[in-house]
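With the sequence up front, the predicted model follows.
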Amino acid sequence: MTTIYHNPRCSKSRQCLSILEEKKEDLQIIKYLENPLTEDELADIITLLGVEPIDLVRKNEAIWKQEFKGKQLTNEEVVKAMIDHPKLIERPIVIKNNKAIIGRPPEKVIDIL
């Protein structure tokens, strides 16, 4: 099973999903804006990605610039910001066999298939 945390409004996320469909992956599609992640789920994803929480933040989003930019945030505060504002989560995220990748560029997803 391959899981994609997907935002249908995002062209990169749609491209990544297309690649997964072309590869005939057994997919679980999670529209994380409609079904927000829990703190534990997001923490697990961050661990699988092997990144710091700040590396998963979309820093060009207006909400980040208005509320968080320039502040010294702890990892817990960054995670809370993404939980409270799911738009801040970089996308798409693809998980397979306990490995995760951010699908940017979309072709990068092939690395974990």
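Nice, thanks for sending it over.

okay, CA-based contacts and neighbour counts for the rest of this
Fine.

who touches the helix or strand that E76 is a member of?
Using DSSP states H and E, the element containing E76 is helix 75-84. Residues outside helix 75-84 that contact it (Cα atoms under 8 Å, 6 or more residues apart in numbering): 36-39, 42-43, 52-54, 57, 88-89.

Where do the helices of the chain begin and end?
Taking DSSP state H as the test, the helices found in the chain are 11-22, 39-49, 62-67, 75-84.

putting a second one here so we can go through both:
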Amino acid sequence: MSISFLSLDPAHAVVYHNSRCSKSRAALAYLADNAPGREVEVIAYLDTPPTKDQLRELIDAMGIPVIAAVRTKEKEFKELGLSKESSDSELLDAMVSHPRLIGRPIVVTEKGVRIARPTEAIEEIL
């Protein structure tokens, strides 16, 4: 299944959200304050992780290397024997199996995809 961000309605946004993450909560607040009326679909990615193909599409849309979308300081990163030299496929597999490794929050609009760190990065896709 594809995220199809290019076909999103301009009044819609998708946020891959972790409710325990202050940056993720800040992204939702930023959208509420700076994009009033925009419908925000919240995906609790720890409960419903994206597939490997979906992650690849998100990362490709951001125009960043896969390693830039990985939370390398999470304990799972080291426990899984991953490194900055791990292959893209290994990193994607790890993120699907251990979604805490996914950089967050990921915000998707019709204009593109960003990891909202800093939160103001969302402005680029509004």
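Structure's in. What do you need? Everything numeric here is computed off the predicted structure, so don't read it as measured data.

Superposing both, give me the TM-score.
The TM-score (TM-score structural alignment, normalised by the length of the first structure) is 0.93; 113 aligned residues with a Cα RMSD of 1.4 Å.

related to what we said a few turns ago, out of the helices of the first structure, flag the one nearest I101 of the first structure.
helix 39-49 (5.9 Å; Cα to Cα).

matching residues in the second structure for that closest one?
Alignment of helix 39-49 of the first structure against the second structure: residues 52-62, by TM-score structural alignment.

Does P8 of the first structure touch R14 like I think?
Yes: if you go by Cα atoms under 8 Å, P8 of the first structure and R14 touch, sitting 6.0 Å apart.

At the geometric centre of the second structure, which residue do we find?
Closest to where the C-alpha atoms of the second structure average out (Cα atoms, centre = their mean) is I106, at 2.6 Å.

give the contact list for the aligned partner of that one in the first structure.
Applying TM-score structural alignment, one finds that I106 of the second structure aligns to I93 in the first structure. Neighbouring residues of I93 of the first structure by Cα under 8 Å, 6+ apart: 4-6, 100-103.

which residues sit in contact with the nearest residue to I93 of the first structure once chain neighbours are set aside?
Distances taken as Cα to Cα, 6 or more residues apart in numbering put I102 closest to I93 of the first structure, at 4.5 Å, once the chain neighbours are dropped. Going by Cα under 8 Å, 6+ apart, I102 of the first structure touches 49, 90-94, 108-109.
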